[in-house]
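Asker: Please work out how this folds:
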Amino acid sequence: MLVKKFVKLATFGLLAVSLMACASQIRQQSTRGEFQSVTEENAEEVYAQIDIWDLYEVCRALLTTEKYSQLDTCYNFLEQRANSEVFWVTMGYYYNDDMTQMVLHELQAEKYLGLGDLEKAIYHADLSLAAQARNPRMPSSSFLFADNDHNAKKMDAIALGVKIMALEYSDRDNEILPYLKRLEKRVESFNIDQSEYFSMTSRRWLAQYHYASGDYEKAYMYATRDDRDSLDFLGDGLLTAFTAPMSVAITGTTIDEFHFVRNLPLRIFSYRSAYKTGRLEEARKGFDDLLADGRIANFAKLHVSVLHDRAQLAMTEGDMNVAYDNLSKAIDVLESQRSALQTENYKLGFVGGKEQIYADMVGLLVDQNRVAEAFEYAERAKARALVDQLAERSSFKRPKATAASTNDVLRKVQQLEMESLQVASASGTGTQNRKLQLKALKTELRDQDAELSSLISVDAIKLSDIQLKLSPNEALLEYYQSGDAFFAFAITRNSIQVVDLNGKGLTEDIHAFRHAIQEEEGDAYLPKAQSLYQRLITPVIAQVDMPNVTIVPHGPLHYLPWAALHDGNGFLIESRSFRLLPSASVLMYLDKGNAKGARALLALGNPDLGNPDYDLPGAEIETKEITRKWPGSRVLLREFATEAVFKEAAPAFQYLHLASHGEFDAENPLTSGMKLAAGNGEDGLLTVDELYDLNLDAELVTLSACETGLGEVANGDDVIGLTRGFLYAGARSINASLWPVSDEATAYLMEQFYDNLKRDNKAEALRKAQRATAKRFNHPRFWAAFQLTGKV
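Answerer: From the prediction side, this is the model:
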C-alpha cells in the first residue's frame, strides 16, 4: 500500500513537471500585457483562444478576485460555448449536459451570494445541486485519480455552501440542516488522492456558516483543520501549471497572489474564530501577519475586512490607538474607490459591513470626546452611501460651460480606477503612479465642480465649513445610527455637542407611529408621538433651543413625520420652524444658481397613466387652483402632463409642482420616480437616476399626491437618492409627502402653502400651512406627511 502510494505521488510529480512546462508555453502565448484588460469589444477574440475548461477557470478567478463586471462578460461567453460545444473534454473528463448545468449554475450561485441577492443565489444553487443529483458521477478515462468525480464534489460543495449561507442570511435556519450534513460528509470523504484543496473548499463554507451562526468553536475547528497527508498537489501544482497562467493573465493577478487570495478566506476565518474564542494572541499575530503581507492590498474588500477585524480586536484589548489606526486605514481603502465595496457582508460572513466600520469609528471618537471628528466621519458615512448608489453612472450632465471638462476628468478617473483594479502589484511603481494620478484628478474635479465630485467620491467636509453656513438663530441636529449605536450631534455656529441615544427598536417604533397616524382612529398615535419626541428631541432640546432647526436624519428617521412629534403640550411645528437635509454637507451646494429670471410655476396634475385606477381628480383640481393664483404659470393635465414635456420645460420655471403617483423601490433607489404620461420617446417614469441628468434652476419642487414619499420604513437610501437628485439637478428645495393624503386636505394645504410663499420663506410657509390645515383637518394624517428638504 505504501509502495503504491509512493508510486502514485511520484506520478503526480512527473505529470506536474510536464504540465508546468506546457503552462510555460501557454504563458508565453498569453502574456499579462495581452490579456490585462478584457473589454466588451475584445472579449470574444480573447475568450475564443481559451479552452472551455480554462475559460471556466478564468471566470472562477474573476469571481475569486470579485471583478463582477468582467465576470458577467466571461460567464456569457462560457454559457454560449457550453451550450454549443455539446461536451467538454479536459484531462480525460467529459461534461454532459447535466454537468455543464452544474458548473454554470454553481458560478452564478456564488456570484449572487457575493452580491447579496440571496433569492437568486438559492435559485442557482438549487439548479446546480439538481444537476449533480441527476448525474452524480463524472465518467472519466483518466488514469490519474482513483475517485473520478472529485471535481463534481468540489462544485457540489460550493453549491451546498452557497445554499447554506443564503439560507442563513435569509433567516431560514430551519432549512439548513440537511445541506449542512451533506457538506460535512464532503469533508470526511476527501482523501489524499483528491487533494486538500477540495477539502479546503468544503471547510471554508463550514467555517463561514458556523462563524455566521455564532458557533465560533466549530468555525475555528474547520478553519484550522489540516487534512493534508503529504502534499497539496492539485492546490499548488496541477492548478498552477494548467489553469493559473491564463487566469492570472486576464485578471491581472500574479500566480503568487492568485494562490494567496484563494487560501485567504480560511485564514481570515481561523483568525476571526480565534478572536471570538478567546485565543487573542493567535488572532492578533494572524491579523498582523496578513496586514504585513503587501499582497493583501491588491484585494480591497478582504483588506478592509482584515483591517476592521484588527481594529475590533484592539478595542477588545483596550488599545484605542491601534483601533483608530486600523479603522482609519479601512475607511481610506473604502473611500479610495468609486465602486461600492458592498459584498463583504456576504462574501465572508462579515457582521455589519462597511457601515459598521464607520459606526465603530464614530463610536470610538465619541468615547474619546473627539466630537468634531466623530461628526465628520458620520458625514463621510452618508457620503459613501450616496456614492455607492451612483457608482455605476459613467457621466453626469452639467451646464454647458463645465460639462465637457468635468466629464472628461470623470472618464479619466474611471479609467485609472479600472486599471488600478486590474494591475496586480499594489506596491509596484506603476500602481503608485496611478494612485498619484487618481488623487490629482479627483482634486481637479473637486476644484472644477465640487458638487459633482461629492457624487463620485467621499470628499471630507470640515465641521467649521458647515457651521459657517448656519444662521445665528439656527441649530443643526444631525442623527447617526448603526444598529443599537445611535448619536445626535447638536451644532450651532459656535458649538458642537453629541448625545448618546439608544437605537434599539427605532425602526419598529417609527413604523408603529406611521401606522397609527395613517390607519388608526382618534388619538391612538399620540403616545407614540410623545414617546418618539422624548427619545429624539428631549435629550437635545437644550442644545437646539432656537426658533429654526435643521434636521439631518439617518436611516429610518428619513421616514419619520417630524411635524407630528408631540412634547405633551403641542406638536413640534407649533414651537419651531424646521427643514430637513439628506446630509449636512448639502449646505455647501444650496446657494447655487439664481432663479429670479425664471418663469413662475409649472404644474403637472393627474397625468393620464393609461389606467383609470390611477386617476387623481382631486390632484387635477388642486393643480388648477394653485396655478390660477400664479400669473404666468403653465398647467399640464392628463395626456399633456408628460415626462417629455416636463424635461423640456422645467428648466425655465422657478417653481415646479407635480401632482401624481410615485413609485419607490428601496432595494434599487435609482429606479424610483414620479409617474407622468408617456410619449415622445419617454416611458412616463421620471426616475431618480434621470434627475441627475436634468439641469433645473428652481427655488422649489413640490411632489404632491399618492406615494410621493415612501411606504415602508427601510434604510433611507431611497430618500437620499430622490432628494439629492433634485438638489443636484438644480432645485434649492423639495416639498414632498411621506404617504398618500386625501384630495381635499392636500388641496387646502397646498393652497395655503403657495399663498404663504408670497410672504414667508419656504419652511415657515409650510409650517403655517400645516397649522392652518390642522385646524380644519385635526388628525395629523392630513397635514404631517409634508416636509421641506433643502434651502428655506
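
Asker: C-alpha from now on. contacts and neighbour counts both.
Answerer: Fine.

Asker: what's the single longest helix in the protein?
Answerer: helix 2-29 (DSSP state H).

Asker: which is the next helix or strand following it?
Answerer: Downstream of helix 2-29, the next assigned helix or strand under DSSP states H and E is helix 32-35.

Asker: which other residues reach that following helix?
Answerer: Helix 32-35 is contacted from outside by 46, 248, 249, 250, 251, 252, using Cα atoms under 8 Å, 6 or more residues apart in numbering.

Asker: Relative to residue 356, how far out is the fifth one?
Answerer: By that I understand residue 251. 30 Å (Cα to Cα, to the nearest Å).

Asker: Compare those two (neighbour count), which wins?
Answerer: residue 251 (29 against 17; other Cα atoms under 10 Å).

Asker: ranges for the helices of the stretch 151-300 of the chain?
Answerer: 177-189, 195-212, 216-224, 233, 239-242, 244-251, 255-276, 280-292, 300-316 (DSSP state H, counting those that start in this stretch).

Asker: Go through these and name the closest to residue 677.
Answerer: helix 300-316 (43.3 Å; Cα to Cα).

Asker: So which other helices or strands are in contact with the longest helix of the chain?
Answerer: Under the contact criterion of 3 or more Cα pairs under 8 Å, 6 or more residues apart in numbering; DSSP states H and E, helix 2-29 touches helix 239-242, helix 244-251.

Asker: Show me what the longest one is packed up against.
Answerer: In other words, helix 244-251. So helix 244-251, by 3+ Cα pairs under 8 Å, 6+ apart, packs with helix 2-29, helix 32-35, helix 52-64, helix 255-276.

Asker: Next, the buried residues of it.
Answerer: Neighbour counts over helix 244-251 (16 or more other Cα atoms under 10 Å) mark 244, 245, 246, 247, 248, 249, 250, 251 as buried.

Asker: let's see this one next to it:
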Amino acid sequence: QLTGISLSGDQKQKPADLEKELDKLQTEFDEIENQIRAGSPRYAALTGAQPLTLAETQQKVLDDGTVLLEYSLGNDTSYAFAVTQSGVSLFKLPPRSNIDKLATDFRAQLIPPKLQRRIVGIDVVAEQQRGLGLVEGPSENLTAFVASSNALYRAAVEPASNSFGDKRLLVVADGALNYIPFEALVRSTDGADYASLSYLIKSNEIVYAPSASVVAAIRQSGNKPSGKNLLAVADPIFSSDDSRVKGKAGVPAPAEARGLGLGLESAVNDVAGEPTAAGGLRLARLVGTRVEAEEIGKIAKSNGSQADLWIDLNASEDNLRSRDVTNYRIIHVATHGLLDAERPQFTGVVLSLVGNKDNDGFLRTDEIFNLRLGAPLVMLSACETGLGKEKRGEGVIGLTRAFMYAGAPTVGVSLWSVADKSTADLMADFYRRLLGPASSNSASVAMRAAQLGLISGKKYSAPFYWAPFVIVGDWR
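Answerer: Sure, this is the predicted structure:
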C-alpha cells in the first residue's frame, strides 16, 4: 500500500533522501497499477486495449465523414496510416528524430519564450492569468511560425492529404506529435497575417484519441452525455490570506499551511527545476475563471439548461469526490493545472486549498480514476491538462485518460498554459454553439467553430490563443 509523505516546517529531509523514497513509492505504484490493470477490465480496456483489426476499426469507430490518421514513429522510418470505412493507405515518413524535432520547433514557435521551459500553471506573483505571470503574447515572428508549421505539415500530414480531403480527422499521435495541435499546421506559406494563414482547421474538423481501441471501448460502454445539467467549477481559494476567507470561522487550514503533500510539491519542483522555498509556493488567484464560469452559467440557463456553479470554497476536492455528479451532461473545470511528466500520477488540477476536511485540494490523476462522473463532456480549462508521460503502447498518460476511465466519453484539454481573457472568450463562444437553440453540434464541431471565430476576429488570431484546446475521445 502506498504511504503518503508531507513536508512541514518541523520535518526536514534531504532532497536526495526524498528522491530515493519517491522512487521507492513509484515502484510500488507501478506494481499496484499492474494489479489494477489485471483485475479491472474497464481500466485495461482504456489503458491497454487489444488493438482492433482493420475491419473492426472501420465498422466500430469510423463513419463516412471521418478518416483515422494514426502515426507510428520509428528510429529509421516512420509511418502514417490513413484509414477510411472502405480502405487503408500507408505512407512512409522521416525517422522519429526528424519528426520530433519538427514538432518541437513548431511548439516553440506557438508558445511565448517565457512559457517554453516552465510548463506548469504556477504563478509566483499576483498576476490574474492562467500561466506564469503571462504578460506577453505569441511570437511576432510570423515568418518563423509559418516556416515551422508548414515544415511539419509537409513532413507528417501532406503525404496523406489526398486520403482525407476535407473530412474529419481522428488523430492517434506518437512521440512529440502528442504535444502539438494539428489544427494550427498550415498547408502553405501564403498569408500576410495570422488570420489569413491556411490552417488545417479551416478545412478539417480534428479530434484526438489515445487509440482507435479506446474510442471503441468508450462506445461499447454505452456512456453518452445526456440531459441538460452543467457544472462549472472555478476560482478556487488557494490561500488563507484570500479576502474571501478572512472572517470566516471554522475554515480548515490550507494545504500550504499544513505542509504541501509531496505530490504537489514534486509537480512544482520538477517543472521549476529547483526546490520551492519554505512557504514560497503561491498560486495566483484566477479571477478570469470566475467570469468564465458565470458567463457559461448564463449561456446554459438562457438555453434551458440547469447550471450549477461551484466557486470559492465550494470549488473543492471534497465536493467533487463526495457529492453526486453523475447527472451532469457537462463538467467544466477552470483552474490551475499542474503537469509532472516524469511522475504522471502527480499531474492534476488544483482546487481550493482552503476549507477541505478530507482532502488536500490537489486532485491528482490517480484520484480522478476513482471519480464516478456519469457520462459527461469534461472541459478542462486549465494549463496543459492534455499533456502526460508517453508510455509505449498506451499513448499519452494524463488527465484525459483518467477522466475517460471515470466515465467521460469526451474530454476537452489544453496543450500549453493559456491566456485568461482569450480563453474566457473562446469558452463562452464554444458553449453558445454547443448549447444554443436546436443545436446538434458535437463538442468538436462547436470547438472548431469557436476557434475559427477567434481567428477571423483578428485580436486573438494567433494560434497561441485559440489552438491549445483540443477535443479527445468520441466526437459523436
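
Asker: related to what we said a few turns ago, with distance to residue 331 of the first structure added, can I get the buried residues of helix 244-251 of the first structure in JSON lines?
Answerer: What follows is those, written out as JSON lines (distance: Cα to Cα, whole Å):
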{"residue": "244", "distance to residue 331 of the first structure": "32"}
{"residue": "245", "distance to residue 331 of the first structure": "33"}
{"residue": "246", "distance to residue 331 of the first structure": "33"}
{"residue": "247", "distance to residue 331 of the first structure": "30"}
{"residue": "248", "distance to residue 331 of the first structure": "28"}
{"residue": "249", "distance to residue 331 of the first structure": "30"}
{"residue": "250", "distance to residue 331 of the first structure": "29"}
{"residue": "251", "distance to residue 331 of the first structure": "25"}
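
Asker: and which of those is nearest residue 302 of the first structure?
Answerer: Of these, the one sitting nearest to residue 302 of the first structure (Cα to Cα) turns out to be residue 251, at 16.6 Å.

Asker: per the alignment, that closest one corresponds to what in the second structure?
Answerer: Using TM-score structural alignment, residue 251 of the first structure has no partner in the second structure.

Asker: quick one, helices of the stretch 351-500 of the first structure?
Answerer: Under DSSP H, counting those that start in this stretch, the stretch 351-500 of the first structure gives helices at 354-367, 371-389, 400-422, 429-448, 450-456, 463-468.

Asker: Let me know which of those helices is the nearest to residue 151 of the first structure.
Answerer: helix 400-422 (28.5 Å).

Asker: Buried ones in that closest one, by neighbour count?
Answerer: 406-407, 409-410, 412-414, 416-417, 419-422.

Asker: now stretch 551-571 of the first structure
Answerer: So stretch 551-571 of the first structure, judged by 16+ other Cα under 10 Å, has buried residues 551-567, 571.

Asker: First-to-last residue distance for it?
Answerer: Note: stretch 551-571 of the first structure ends 16 Å apart using Cα to Cα.

Asker: Over to stretch 363-372 of the first structure?
Answerer: Terminal-residue distance, stretch 363-372 of the first structure (Cα to Cα): 12 Å.

Asker: quick one on the thing from earlier: quick one: the longest helix of the first structure to chain centroid distance?
Answerer: Centroid separation for helix 2-29 of the first structure versus its chain: 44 Å, with Cα atoms, centre = their mean, to the nearest Å.

Asker: Stretch 209-224 of the first structure too?
Answerer: 27 Å.

Asker: quick one: that stretch aligns where in the second structure?
Answerer: By TM-score structural alignment, stretch 209-224 of the first structure lines up with nothing in the second structure.

Asker: Which of the helices and strands packed on helix 2-29 of the first structure sits closest to residue 502 of the first structure?
Answerer: helix 244-251 (45.6 Å).

Asker: what about the strands in the stretch 51-200 of the first structure?
Answerer: 88-90, 93-95 (DSSP state E, counting those that start in this stretch).

Asker: Pipe the ones you listed into CSV and attach distance to residue 713 of the first structure per row.
Answerer: As requested, the strands of the stretch 51-200 of the first structure are arranged in CSV below (distance: least, Cα to Cα, whole Å):
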stretch, distance to residue 713 of the first structure
strand 88-90, 50
strand 93-95, 48
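
Asker: Nearest to residue 696 of the first structure among those strands would be which one?
Answerer: Of the strands of the stretch 51-200 of the first structure, nearest to residue 696 of the first structure by Cα to Cα is strand 88-90, at 56.8 Å.

Asker: from the chain's centre, how far out does that closest one sit?
Answerer: 39 Å.

Asker: residues making contact with that strand?
Answerer: So strand 88-90 of the first structure is contacted by 52, 53, 82, 94, 95, 96 (Cα under 8 Å, 6+ apart).

Asker: If we ignore the residues flanking it in sequence, what's nearest the counterpart of residue 538 of the first structure in the second structure?
Answerer: Counting by TM-score structural alignment, residue 538 of the first structure lines up with residue 158 in the second structure. Closest residue to residue 158 of the second structure in three dimensions, ignoring its sequence neighbours and counting by Cα to Cα, 6 or more residues apart in numbering: residue 187, at 7.9 Å.

Asker: Return the residues in contact with the one you found.
Answerer: 150, 153, 154, 158, 198, 199, 200.

Asker: do you know how far the equivalent of it over in the first structure is from residue 526 of the first structure?
Answerer: Aligned by TM-score structural alignment, residue 187 of the second structure pairs with residue 567 of the first structure. Distance of residue 567 of the first structure to residue 526 of the first structure, given as Cα to Cα: 10 Å.

Asker: Having no further points to raise, I will conclude here.
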